[in-house]
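# Return atomic coordinates for the entry below.
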Amino acid sequence: MKDIKELISKMTLEEKAGLCSGLNFWYLKGIPRLEIPSIMVTDGPHGLRKQAGDADHVGLNESVPATCFPTASALAATWNRDLVHQVGAALGEECRQEKVGVILGPGANIKRSPLCGRNFEYFSEDPYLTGEIAKSHINGVQSQGIGTSLKHYAVNNQEYRRMTIDAIIDERALREIYLAGYEIAVKVAQPWTVMCSYNKINGTYASDNKKLMRDILKDEWGHQGLVVTDWGAMNDRPLALEAGTELEMPGSPNGNDAKIVAAVRSGQLAEAVLDQAVARILGMIAKAEQTLAKDFSYDPNAHHALARRAAAEGAVLLKNEGQLLPLPENAKVALIGRFAKHPRYQGAGSSLINPSQLDNLYAELVKLVGAANLTYADGYTEKADAADEALIQEALNAARAAEVVIVYAGLTDIYETEGLDRIHMQMPPGHTALIQKMAAAHKKVVVVLSNGSPVEMPWVNDVQSILEGYLGGQAGAGALADILSGQVNPSGKLAETFPLKLADNPSYRSFPGGPATVEYRESIYVGYRYYDSVAQDVLFPFGHGLSYTSFEYSQLKLNQAQNPDGAAVTVRVKVKNTGKVAGQEIVQVYVHDVQSSVFRPAKELKGFAKVALKPGEETDVTLELDRRAFAF
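Here you go, the predicted model:
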């Protein structure tokens, strides 16, 4: 592409205004006479959803086959920056093959409530972990010369009335919790685009919100890319351009291009503002054009193997009484649950991926333990909203001779989807009844969960082991089989708290609000920041996750830096694998303000590192905390 300033000087006012909206659902406009190409953007974030035919934004029409990686809730549970970077790079490779210039993701919205219908697409309740994982995802994708779209900016933490709801939030909560993850990702990774959300924030729609889109994002954080609307999120086109929202998607004959032209001609909008927006759009097109000019093919088998490794590291061993897992060698196993043959591996909505291949737990366990050692029964129906006593009895019969029973359960598609929030944290009654009756009949029961967000577990004390598999993508079942059989040592840790019950959540009384507003009354006390501050018991805490080995920490040292421009505090600790198998440990560093001038949480995550250790191996872990880690 030619020099951007020169191109802008050759454009008519109408052409400049036209570049500020899409050509159609997935393509940006080009200008053939100036040799400006039309590039394609499309949905992510955990796989490429490129639609070859009719287009939609809710996953209704089929897309080309692509690798379905674990969803964000699972990727965050890996706590592995390098692994997430590899997943991002693989996504970028698939975009290169399919000639897609920008993949829409990742989502960095905070998990304010476990009920949000899109929590499976988001990383964490913690802004630091969110920012670190989002940064790695973005850097991975963009290492391939493909753009990302960090979304949904900002304070979009529910699906209920997401198009119009007004999020009423105080400045500290906004800055410390809901913007901090975006800030980390933007400052370090520079996503090509940031996607504005549909909702209002303190009375102003996101697309029109100058404070968020220009003052904070561009001027304060130094974002060099552009802001694109979520599909249909534009409110007032000239006002949005002034506020810093450059690109409206999708393209539609709504008259907004003409409104820009009229605003410039009337003096309402300075043409310099329009030129700045066009320059950012052209900059993105130029980068994408350079990448997409070269043909590329990715290795689908290598990507499937990466998806399996990511799913394994994102699975969290929540409970393992008596070291029931890994499965004893040659044990007779009953595998119960329809998910074992018909997996639920992703959420529903705009992120719905057409997988290049799909593993199931039954077939994968047969490979590892042998068909002679495995029996199977459905146990519940597809929807499982009511217990099917005949299927439960069939499952009990199938498990009668088993030494270990694995029940594969969780949430069905209807429970977690874009556009709808959950109304409770319960699993389908058919799943719960199956687990309870199986636990009453057997002493060795393992529950494997497939869900994108926390669930209540009234049976938690009745089973010996619980493995949280989240929505593990197309290779998730193989990853679970690896963990169950001991081929892989689980190393995931929760990136969100599992409360005992919904009413314990700090947003319980104000979520989802409505009809016009939702008030963030809990302020900065989100997730563990609340539970730890009020000493509230939880089912499983943030950062929890067991291993098949054990680790020992020693020689913890804190050094305060003398250089005012460097780290404020350096944390050093020795970590040793004291068990009999290799494993990975996640060192987590939290800060607590002992004597604060304002209200502060009991603790806040400000550093982490994942280390792999062989039996008996020891290593030094060093983590540096900057001054921001102690600020409010």
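# hey, let's count contacts and neighbours off CA atoms from now on
Will do.
# May I have the residues that are in contact with Val227?
Val227 makes contact with Thr193, Val194, Met195, Cys196, Met213, Gly244, Thr245, Glu246, Leu247, according to CA atoms under 8 Å, 6 or more residues apart in numbering.
# hmm, try it at 6 Å
Contacts here follow CA atoms under 6 Å, 6 or more residues apart in numbering; on that basis Val227 touches Thr193, Val194, Met195, Thr245, Glu246.
# compare with the first, here's sequence two:
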Amino acid sequence: MKKKAIYASLLLACTVTSLARNPIYLDPDQPIEQRVEDALRRMTVEEKVAMIHAQSKFSSAGVPRLGIPENWMTDGPHGIRAEVLWDEWNEAKWTNDSCIAFPALTALAATWSPDMSALYGKSIGEEARYRNKNVLLGPGVNIYRTPLNGRNFEYMGEDPYLASKMVVPYIREVQKCGIAACVKHFALNNQEVRRENINVKVDDRALHEIYLPAFKAAVQDGGAWAIMGAYNQYKGQHCCHNQYLLNEILKRDWGFDGVVISDWGGVHKTNEAIRNGLDMEFGSWTNGLNWSASNAYANYYLASPYLKMITEGKIDTQELDEKVRRILRLVFRTTMSKNRPYGSFGTMEHALAGRKIAQEGIVLLKNRSSLLPIDISKVKNILVVGENAVKKMTVGGGSSALKTKYEISPLTGIETYARQQVSVRYLSGYTSVSSMNQKENIGEQLREEAVSAAKEADIVLFIGGLNKNNGQDCEGHDRTSLGLPYGQDTLISQLTAANPNTVVVIISGNAVAMPWVNNVPSIVEAWYCGTETGNALASVLFGEVNPSGKLPFTFPVLIDDNAASALGGYPGNKTDVEYKEGIFVGYRWADRQKNTKPLFPFGHGLSYTNFQYSKAIADKSVMHVNDTINVTVKVKNTGKREGQEVVQLYIRDNESSLPRPFKELKGFKKISLSPGEEKTVVFPVTLDALSFYDDQKHMWVAEPGRFEALIGSSSMDIRGRFAFELK
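Model (predicted):
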């Protein structure tokens, strides 16, 4: 026994020595949780604290003594941001950091295609990996509550189901590249006005039914490795250190095992940052966004103030160790993973992926008399009007600004597709430069010149909209009105009067008012489409590509047709904003307005062909709790060219104890059909599709009663319905 004991002691000593020489945490074949605990045991308190806050504008410290690398973040979500100086926002002026700009996320959402979302995630993930980042600050899934929110272009629309289904493939493909997707901004970040401190008051039903589902899907279905907290407050606590959102919902209820990262300058209190779920603090200056001292990262709330509390014995290291565990888990999933691929950057493959996504996201809103697509054989001259035909849209807008390898403008794309067979002339028609407008009334002169030229053109392509200037789709600023800026409405009306063959192309990330809508034959929503903008747009205008995009949010006629504005729930006062509309956001609100129809409804989008829907049928008319009802519809292309259609499933609850929307999106499928081809689309309906959040019981419930499955081409173009009963 004695010999065995001695042998065991020697074996233990040898094992410890071996571990010291060959730490578990450095072995990529070991389980991640064992690596995390091994590394954690070896770290000093000072090293742990250094790891949980920024050391530069976009990086946090590793542990050089142990060979644990730094963490490097990058803005997306539409492209990999140019390198900035260590402690300044100015560009570092590298010569090899020009990226491919991908379409903004409103354009991605408008594809209604999880396949396009996967392609997007793969492509941007490869770009981030090549640049040796390990956290991509995106995608954003905050709900489109008001069209005045300046940051809507970064998000995935007004419907939680659509956003949930679109965000998951993006995350999965990014993370296959060894890059953590940092889903933002958690939660209720739906306006830029007073965003740093505004306290959101929202009922529990709206919180769980509208504003949380996409984040929940990102965590539980997408497996996101990081979440970014929001600037605003909820329940009187900032969302970057919010007990209810982070500790109770995100980490406890959803089982999130990744890292919670603050938005830059979103931290306000050391005690709350320690206890309320934040793991990593980033900022712009000494104290978030407030003081402009340089290289002062030790002053951050989770830096010296935290370390001092520990060394003085005022607090133990329990919370600190949990934060570091999550950061180590991030490191081992990304930078220290042996399966991490190399990535690629600025490639034509990525540019063409961006073009494909843009082509599928561009929405044909109106096409009276089939003015589009343009037939080159019947057109001799085209007049292109509008500053957005030539303006770079990858700059500006806040943190989504990019330095791109190239950007094809709409004008260049149109000239390329005209192939010297058609004369193309360009006139700006308006200017967004305020000093130019004030000088000699230049705006009126530009308008008169364009209108005069329009009389001589075979077709006029007006390309305008918003432009990422302050107040026009830009971080930090909301819009002040729904209307188009810079006198564009007047210009469009005059162009149409001068030439009835006028096509209006809106480039934006938001809905805009269209007082001229009845006079314009063809309208296109073209979004911000990145590097290949011009080629993507021209391919649709000239018919190389049949448009198949659908709106991911409602276009109201007037701003007061939007629920947040109609009920006085936006922008709130100096301290609070109340979401008075509750669950009735977007089309859920529009469906309740008997005397008002939207300008263009959620899910709307036309094609150059036509689709015929058969009668909707189902395999049963009575559903029990564990059942699935399969709702089936056949769709046929009755036109003369190939096209894609997004078939949409909505569910209506006819007998509810609580107010419910007239209908809610619960399924969609994008299908491609050749002329004359017919396909069968099947939607499985389960109990989840019938459930709502009961804020008295604090749980999801589905009540017995009668329901309807509605099949449509948009939320207001219902082609078939099937009634069934839940027993």
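# Need the TM-score from the superposition.
TM-score of the superposed chains, computed with TM-score structural alignment, normalised by the length of structure 1, equals 0.95; 631 aligned residues with a CA RMSD of 2.2 Å.
# ok, which stretches of the stretch 451-600 of structure 2 are strands?
For the stretch 451-600 of structure 2, the strands defined by DSSP state E, counting those that start in this stretch occupy 459-465, 502-507, 522-525, 576-578.
# Export those as a markdown table, with columns for mean neighbour count and distance to Leu687 of structure 2.
Conversion of the strands of the stretch 451-600 of structure 2 to a markdown table gives the following (neighbours: other CA atoms under 10 Å; distance: least, CA to CA, whole Å):
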| stretch | mean neighbour count | distance to Leu687 of structure 2 |
| --- | --- | --- |
| strand 459-465 | 26 | 42 |
| strand 502-507 | 24 | 40 |
| strand 522-525 | 24 | 36 |
| strand 576-578 | 19 | 31 |
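# what residue of structure 1 is the furthest out?
Largest separation from the mean C-alpha position in structure 1: Ser266, at 43.8 Å (CA atoms, centre = their mean).
# Going by residue numbers, what spans are strands in the stretch 101-250 of structure 2?
Using DSSP E, counting those that start in this stretch, strands in the stretch 101-250 of structure 2 cover 135-137, 180-186, 199-201, 226-229, 233-234, 237-238.
# quick one, which of those is nearest to Val324 of structure 2?
strand 226-229 (13.5 Å; CA to CA).
# Can you give me the stretch of structure 1 that that closest one aligns onto?
Here strand 226-229 of structure 2 aligns to structure 1 at residues 193-196, judged by TM-score structural alignment.
# corresponding residue for Val451 of structure 2 in structure 1?
Matched to structure 1 by TM-score structural alignment, Val451 of structure 2 sits across from Leu396.
# burial of its match, as a residue count?
Neighbourhood size, Leu396 of structure 1 [other CA atoms under 10 Å]: 21.
# Excluding chain neighbours, what is closest to it?
Using CA to CA, 6 or more residues apart in numbering and skipping the chain neighbours, the partner closest in space to Leu396 of structure 1 is Met438 (6.6 Å).
# residue in structure 2 matching the one you found?
Aligning on TM-score structural alignment places Met438 of structure 1 opposite Leu495 in structure 2.
# pretty sure Ser465 of structure 1 contacts Asn320?
Yes. Counting by CA atoms under 6 Å, Ser465 of structure 1 touches Asn320, with 4.3 Å between them.
# which outside residues touch stretch 236-251 of structure 1?
20-25, 207-210, 213-214, 227-229, 231, 256, 260, 277.
# try 7 Å this time
Outside of stretch 236-251 of structure 1, the residues within contact range by CA atoms under 7 Å, 6 or more residues apart in numbering are 20-26, 207-210, 213-214, 226-232, 234, 256, 259-260, 263, 269, 273, 277.
# Rebuild the strands of the stretch 101-250 of structure 2 as a markdown table, extending it with distance to Ser117 of structure 2 and mean neighbour count.
Shown next, in a markdown table, are the strands of the stretch 101-250 of structure 2 (distance: least, CA to CA, whole Å; neighbours: other CA atoms under 10 Å):
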| stretch | distance to Ser117 of structure 2 | mean neighbour count |
| --- | --- | --- |
| strand 135-137 | 15 | 28 |
| strand 180-186 | 13 | 28 |
| strand 199-201 | 30 | 22 |
| strand 226-229 | 18 | 29 |
| strand 233-234 | 30 | 24 |
| strand 237-238 | 31 | 23 |
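# If anything else comes up later, I'll come back, but that's it for now.
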